[in-house]
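[1] Sequence and predicted model, in that order:
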Amino acid sequence: MKELQGFLSRAADDYLTPYHLSHTMKQKILALACRCLSLFVRHASLLRPIGEGGKMRLAADFAQMELAISPLCSRPSELGRPYRIVRSFRPLLFQTVDHITSSPSLGDVVPYSTVLHFLFARAPPEMRSPHQAST
């Protein structure tokens, strides 16, 4: 996460700050920040196996991710749905399967596909993840 923070900060300072940003350029930068958040949540949902220590570290990474995109946007809340997904997914890390399936953010904020990947990641090792090829 520190490398990502450093890269985004350096890229913003070196390539974005020297120029007057047009509306179109600002929209593209926000789209980049949204893509960073979306990919982060997707990858976090696929982590397997993850113990309690890993959950704690991942929760810290969620907070760091919000800081990492700050050079790209002044208010992360303006990113809309990708930001809401990040904020809603982090509490799911520590919930039981029953609590996850009854979460009000399920489907409305956090996509079903992301939650399904997360539930597969919590399954026993005999159950393969959807992205794994069968042999």
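    Cool, got the structure.

[2] CA only for contacts and neighbour counts going forward, please
    Noted.

[3] which stretches of this protein form strands?
    When assigned using DSSP state E, the chain turns out to have no strands.

[4] so where's the longest helix in it?
    The helix of greatest length in the chain, counted in residues with DSSP state H as the criterion, is given as helix 23-46.

[5] Against that first model, consider the following:
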Amino acid sequence: MPEKGSDMYNPATDEASLDRCVRRLLEIIQEFPPIGEFLEAAEPVETGPGWEKRLAAHLSRVRIPGFCANRLAVEAWTLTELIAVRVITLRSIYSDAGNQEKVRKLDGIEAETEAFAPLLHATMASLEPFSSLDGKSQWEAMLKRYKNKTR
């Protein structure tokens, strides 16, 4: 591979960068369970009289952790896109060169990221109310979510 800074350098074919993206994605995946457990434990807000006050108390507990989890999910999604582009580009190069060992490695990376995609989509959807750090935006999103649950 050409060195960074050379005329032939192409970030899409930087295998070391691909490895860093995969490593960071795996780190994020490891961060999700404890955050999810925290958010799920804080989740129950029973509807009925006074539920908006309980929802406000709930939001004050989960506002920052929820935003952090949302940003991690966005980062994970971005990494999966970067990984996919690099896998496609590198697979073409390695296939043309007959390097089946590298192609198998890329196949493994692709399989792992594809397996994670449905969970990531669900995670991003569940964290949508936390896409902004603005308390009012979060409040409105949570209020909408709970009103939809009670219908």
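    Nice, I can see it. Owing to the predicted nature of the structure, the values given are computational and were not obtained by experimental measurement.

[6] Now the TM-score, please.
    Superposed pair, TM-score by TM-score structural alignment, normalised by the length of structure 1: 0.36. Supporting alignment: 75 aligned residues with a Cα RMSD of 4.0 Å.

[7] Packing partners of the longest helix of structure 1?
    Secondary structure elements in contact with helix 23-46 of structure 1, counted by 3 or more Cα pairs under 8 Å, 6 or more residues apart in numbering; DSSP states H and E, are helix 81-92, helix 112-122.

[8] rerun at 10 Å
    The elements that helix 23-46 of structure 1 packs onto, with contact taken as 3 or more Cα pairs under 10 Å, 6 or more residues apart in numbering; DSSP states H and E, are helix 52-68, helix 81-92, helix 112-122.

[9] how about the ones you listed in TSV, adding mean neighbour count and distance to residue 7 of structure 1?
    Written out in TSV, the entries for the helices and strands packed on helix 23-46 of structure 1 read as follows (neighbours: other Cα atoms under 10 Å; distance: least, Cα to Cα, whole Å):
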stretch	mean neighbour count	distance to residue 7 of structure 1
helix 52-68	16	9
helix 81-92	19	20
helix 112-122	19	27
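
[10] Residue 38 of structure 1: which of the ones you listed is closest?
    Evaluated with Cα to Cα, the helices and strands packed on helix 23-46 of structure 1 place helix 81-92 nearest to residue 38 of structure 1, the distance being 5.8 Å.

[11] Give me the angle between the closest one and helix 23-46.
    Between the axis of helix 81-92 of structure 1 and that of helix 23-46 there is an angle of 20 degrees, by axes from the mean of the first three to the mean of the last three Cα atoms, to 10 degrees.

[12] how far away is residue 36 of structure 2 from residue 148 of structure 2?
    Relative to residue 148 of structure 2, residue 36 of structure 2 is positioned 21 Å away (Cα to Cα, to the nearest Å).
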